[in-house]
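Got a sequence here, can you build the structure:
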Amino acid sequence: MLRPVIAFILLTGASFSAACGQEPPSDTASAQLAAGAAPEAVRAAPESQAQIQLSFAPVVREAAPAVVNVYSRRVIAQRSPFAGDPFFERFFGGPQPRQREVNSLGSGVIVDASGVIVTNNHVVAGARDLRVVLSDRREFAAELLLADERTDLAVLKIDADEPLPVMAFDDSGTAEVGDLVLAIGNPFGVGQTVTSGIVSALARTDVGITDYAFFIQTDAAVNPGNSGGALVNMRGELIGVNTAIFSRSGGSQGIGFAIPAEMVRTVVAAAEDGGRIVRPWLGARLQAVTSDLAQSFGLDRPRGAVVAELWPDAAAERAGLRRGDVVLAVDGVQVNDENGARFRFATRSIGQDARVTVLRDGDELTLTVPAEAAPGDPEGRRLQVEGRNPLQGAELVQLSPAFNEENGLDPFARGVLVFSVTPRTNAGFVGFQPGDRVLSLMGESVEDLSDASDILRRHDGAVRWPVEIERRGDRIRREVRL
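I've put the predicted structure just below:
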């Protein structure tokens, strides 16, 4: 018996040939919800049949006009079925590469009346043509302002001749498990659709969809085409951007995930401020608190994250964080692992401060940690190796927290990495691969590019080269003869 396949499925829709939309909403919308001005919500279960029959229509009328359809067109290479066939290649000169045009569908949310729209990065990735269809069926060409693969968010801009309806962000940060929510998008291209549900869970960090995993989970039905659409609270505010579902079949099974509005706002602000994201870096490596650790720290249960390592002179160390501290909360929000702390810190802007609550020797302290960029060059200092040595033809790069963060590496990794290898060079023949970390040459430790350059210069032309590298976690030692 085959086991059912369970997967996290990004919600980009299949190919469609025409834009789908809704008729414009009625001008006689009841109750206009003042964004940001509403009093704190009072949560209560229905107490009568009349309350059970209350409608979400006023919320939908307020929020739905700000949700759009996003159509992307891209060209992909299609592998020939005759590739590698000796007979075909002999008589027809080899298979010719073929290209195929693919149209995909997603959703988006207008967050600025000038035409700024947020959606998922996977909706627009690789697109050469982007079009946006409003809820009143008007259609516009869209410009990509920013695409951020690490958060799976993208920001588009359209030029309309009048201010557009906007969905306000939920700035309160008070969403709770059990709160009613609406999901608005265009599933399967059938047209704008609203589904209802509740917040099923908060701070989901084990989803593995983006580098900053910290999702709102909901049971509101979302399906392919909902990607980039809105998850809305009962005040008509954006609390998240729908991104993926956990599914056995590819359809909705009541487990959907949305990127919280705090991160969405940060990416939109970066797009409007020039299109470059500079991510704050805490400078501390954290590990989850186990039952044994909780007992040793005097905690009533496993909670928080232990500081296992600090980068010298980074923001955390200068703010007074120490190894062995238990980070309990960032900006008043409880965290239980490194992903949660990274997400909370990443929603701050460079120059702002974050309040980090820690447990130290049985006492709770609140430290003020500045939001600063990771140290180092995000592009990485490079060295193109020449001469007569085993690394001739390789491009080396200096590891740093900034470069590592930008390329999805361990932020605390140090040393020198093989960035690329030119074919038909010594490095290629010897077997160096991109991603190899050079630990030593000629028995001398390689800590940075200066070490590597000095060793290669002093021993240029040597016949025997003892080399030590790290490849995918394994240390490899060998002697190379030229």
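
use CA for all of it now, contacts and neighbours both
Noted.

Pull the number of nearby residues for the closest residue to Ala203 other than its chain neighbours.
Nearest residue to Ala203, sequence neighbours excluded (CA to CA, 6 or more residues apart in numbering): Phe214, at 4.8 Å. A count of nearby residues for Phe214, using other CA atoms under 10 Å, gives 26.

Just the helices from the stretch 101-250 of the chain, written as ranges.
For the stretch 101-250 of the chain, the helices defined by DSSP state H, counting those that start in this stretch occupy 121-124.

can you map out the strands along it?
116-120, 129-133, 139-141, 143-148, 153-157, 180-185, 193-204, 215-218, 230-232, 238-247 (DSSP state E, counting those that start in this stretch).

circling back: how far away is the residue nearest to Ala203 from Gly208?
Counting by CA to CA, to the nearest Å, the gap between Phe214 and Gly208 amounts to 9 Å.

In TSV, list the strands of the stretch 101-250 of the chain along with distance to Ala57 and mean neighbour count.
Output for the strands of the stretch 101-250 of the chain, formatted as TSV (distance: least, CA to CA, whole Å; neighbours: other CA atoms under 10 Å):
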stretch	distance to Ala57	mean neighbour count
strand 116-120	23	29
strand 129-133	22	20
strand 139-141	25	16
strand 143-148	32	20
strand 153-157	28	26
strand 180-185	11	28
strand 193-204	10	18
strand 215-218	20	27
strand 230-232	13	31
strand 238-247	16	27
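
Can you tell me which of the ones you listed is nearest to Arg79?
strand 129-133 (22.9 Å; CA to CA).

next one: that closest one to chain centre, how far?
23 Å (CA atoms, centre = their mean, to the nearest Å).

one more, for comparison:
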Amino acid sequence: MKKFFSLIGMAVLGGAITLGGYKVFFEDTLPAEKLPLNSVQSVQTNYKPAFKTNTTSINADVIDFTVAAEKTIHSVVHVKNISVRTQFNPLDIFFGNGSGTRKYEQIGTGSGVIISPDGYIVTNNHVIEGANDLEITLNNKKKYKAEIIGADKTNDIALLKINVDEELPYTPFANSDTIKIGEWVLAVGNPYNLTSTVTAGIVSAKGRDLEGNGNIESFIQTDAAVNPGNSGGALVNTRGELVGINTAISSKTGSFVGYSFAVPSNIANKIVNDLLEFGMVQEAILGISVDSRYKEEGVKVGEVFNEEGAIKSPLKSGDIIKSINEVKISKFSELRGQLTAKRPGDTVDVTIERDGKLLKKKIILNKRNTYISRVLNISLKDLSAKEKQQYNLKGGAKIIEVGNENLSYYGIKKGFIIIKINNKIVLSASEAQSMIDNSNFGSGNPLYVEFINLQGEIESYGIR
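Okay, here's the model as predicted:
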């Protein structure tokens, strides 16, 4: 019997030693186990523990979103896009019921932000695109017909106007360059037609470029929940100032899965002013091409284009742009964002790295006449009057840089002139860039392009 109890004691002791060793060596690697759903207890949100801890915490009262929300919800509007579409139905012809075409009404909804007391509203271009009629509903349920003042498809911004007899609540623009990663922001809009919806999050990133979006963008990325219907709505700071226009989400389902993207307020504000003053966006450039092979921090200058009659640029090939007006530039989308918020003729302070030294240069921005197609990775420029006369053309787009090695397979080179894309005549570089980047190329469909080569001969290619 003693032997039996001795064996039991040794087993218990061995188990304790084993358990102790397990806790010492392995416990930290165990995953936390989730509590069963029915074991989760709910407590009121104003619950405060009766004891103090040594950990430092932030009192919830310090971050108050109520002022920003109250200021913004009355200036964010519901936008209803009513468009008439034509549908072809061959069965109608077969059964003798007409021409085979039917017209039907299509309705889309989004959001907009009142930016002045007399009824100017900023929204996304894709919210109002193709509209036959636009209806604006204010937070107080009053409805108005809206007029489109202008739109910029590239940056997805549009300006509307409603005629009112009273001063409207509006949201002022903030300087989006000053917002910081980690700063609290609110997204205000009308997701799924749920009016005056406010969600909170933080700025997750700045200068974000969305892959596959067709354009080089410079979005503010946040984790504030944004869903269909939020497009064109406000992204505001905790003071209720407009820091961005909510534009896109990154999603495989069509619904919010963690991140949303907004056009910075500096860009939106500049586009609004251009549309009001000139009726179109005035694009400013540094007059350079970018070396896309450079993968380190900053933007490397590829080639400098000194236009006839323009002030000679102090930049040189190989310079690395580090900042614009003291705003750090880490990648091309950040450079694009800074330039999009400027006008031709503006002077900017550009910090560059040249031969290992940091230099500051004052540069007067030129008017944009170079356009980059992301789809083909080529830079395009309008033809000069001499070139139009030489080739007897009304317009066209000259390739000034080829960054796509696959195009060498077709023999396409710098200096080729694009005259047709998918059998449509090209009149300008901006038109060529838009036609290429908005085509279905890359989805298994070829791109048919007609060129004038370096010998002045016409060549046609189906690029795949």
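
follow-up on the earlier one: quick one, which of the strands of the stretch 101-250 of structure 1 gets closest to Glu364 of structure 1.
strand 193-204 (22.6 Å).

So which bit of structure 2 is that closest one matched to?
Aligning strand 193-204 of structure 1 against structure 2 (TM-score structural alignment) gives residues 197-208.

Quick check: the gap between the closest residue to Ser196 of structure 1 other than its chain neighbours and Ile216 of structure 1.
Nearest residue to Ser196 of structure 1, sequence neighbours excluded (CA to CA, 6+ apart): Leu182, at 4.5 Å. Remark: distance between Leu182 of structure 1 and Ile216 of structure 1 (CA to CA) = 13 Å.

Map the residue nearest to Ala203 of structure 1 onto structure 2.
Using TM-score structural alignment, Phe214 of structure 1 sits opposite Ser218 in structure 2.

Ok, Gly351 of structure 1 next?
Using TM-score structural alignment, Gly351 of structure 1 lines up with Gly345 in structure 2.

With Thr266 of structure 1 instead?
So Thr266 of structure 1 corresponds to Lys270, using TM-score structural alignment.

One more: Leu417 of structure 1?
Using TM-score structural alignment, the equivalent of Leu417 of structure 1 in structure 2 is Ile418.

Span of stretch 205-218 of structure 1 from start to end?
Stretch 205-218 of structure 1 has its terminal residues 14 Å apart, counting by CA to CA.

One more: stretch 130-150 of structure 2?
The straight-line separation of the ends of stretch 130-150 of structure 2 (CA to CA) is 13 Å.

give me every residue that touches the spatially most central residue of structure 2.
Centroid-nearest residue in structure 2, with CA atoms, centre = their mean: Phe219, separated by 4.2 Å. Counting by CA atoms under 8 Å, 6 or more residues apart in numbering, Phe219 of structure 2 touches 206-209, 261-264.

again, but for Gly258 of structure 2
Shown in contact with Gly258 of structure 2 (CA under 8 Å, 6+ apart): 223-225, 250.

Select only the buried ones of those in ChimeraX?
Per 16 or more other CA atoms under 10 Å, the buried members of the contacts of Gly258 of structure 2 correspond to this ChimeraX selection:
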select :223,224,225
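
Can you lay out the contacts of Gly258 of structure 2 as JSON lines showing distance to Glu387 of structure 2?
Compiled in JSON lines, those are given as follows (distance: CA to CA, whole Å):
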{"residue": "Asp223", "distance to Glu387 of structure 2": "50"}
{"residue": "Ala224", "distance to Glu387 of structure 2": "51"}
{"residue": "Ala225", "distance to Glu387 of structure 2": "52"}
{"residue": "Ser250", "distance to Glu387 of structure 2": "44"}
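
ok, of the contacts of Gly258 of structure 2, which one's closest to Ile324 of structure 2?
Among those, Asp223 lies closest to Ile324 of structure 2 (CA to CA), at 27.2 Å.

OK, contacts around that closest one?
200-204, 258-260.

quick one on the thing from earlier: please give the number of neighbouring residues around the match of Gly351 of structure 1.
When neighbours are counted by other CA under 10 Å, Gly345 of structure 2 comes out with 13.

wait, doesn't it sit right on Ile364?
Yes - between Gly345 of structure 2 and Ile364 there is a contact under CA atoms under 8 Å: 5.6 Å.

Can you tell me how far Ile350 of structure 1 is from Val330 of structure 1?
The gap separating Ile350 of structure 1 from Val330 of structure 1 is 16 Å, by CA to CA.

With Val124 of structure 1 instead?
Distance from Val124 of structure 1 to Val330 of structure 1, by CA to CA: 32 Å.

neighbour count winner among these two?
Regarding Val124 of structure 1 and Val330, a neighbour count based on other CA under 10 Å identifies Val124 as having more, with 26 against 23.

pretty sure Lys398 of structure 2 is touching Leu383, no?
Yes - with contact defined as CA under 8 Å, Lys398 of structure 2 and Leu383 form a contacting pair (6.2 Å).

how about Ile277 of structure 1, secondary structure?
With DSSP: H, G, I helix; E, B strand; the rest coil as the basis, the three-state label of Ile277 of structure 1 is coil.

and Val281 of structure 2, what pairs with it in structure 1?
Aligned partner of Val281 of structure 2 by TM-score structural alignment: Ile277.

Tell me how many other residues surround that match.
Quick note: Ile277 of structure 1 (other CA under 10 Å) scores 18 neighbours.

From Val75 of structure 1, how far off is the closest residue to it other than its chain neighbours?
Among residues not flanking Ile277 of structure 1 along the chain, Ala270 sits closest, at 5.6 Å (CA to CA, 6+ apart). Distance, Ala270 of structure 1 to Val75 of structure 1, using CA to CA: 28 Å.
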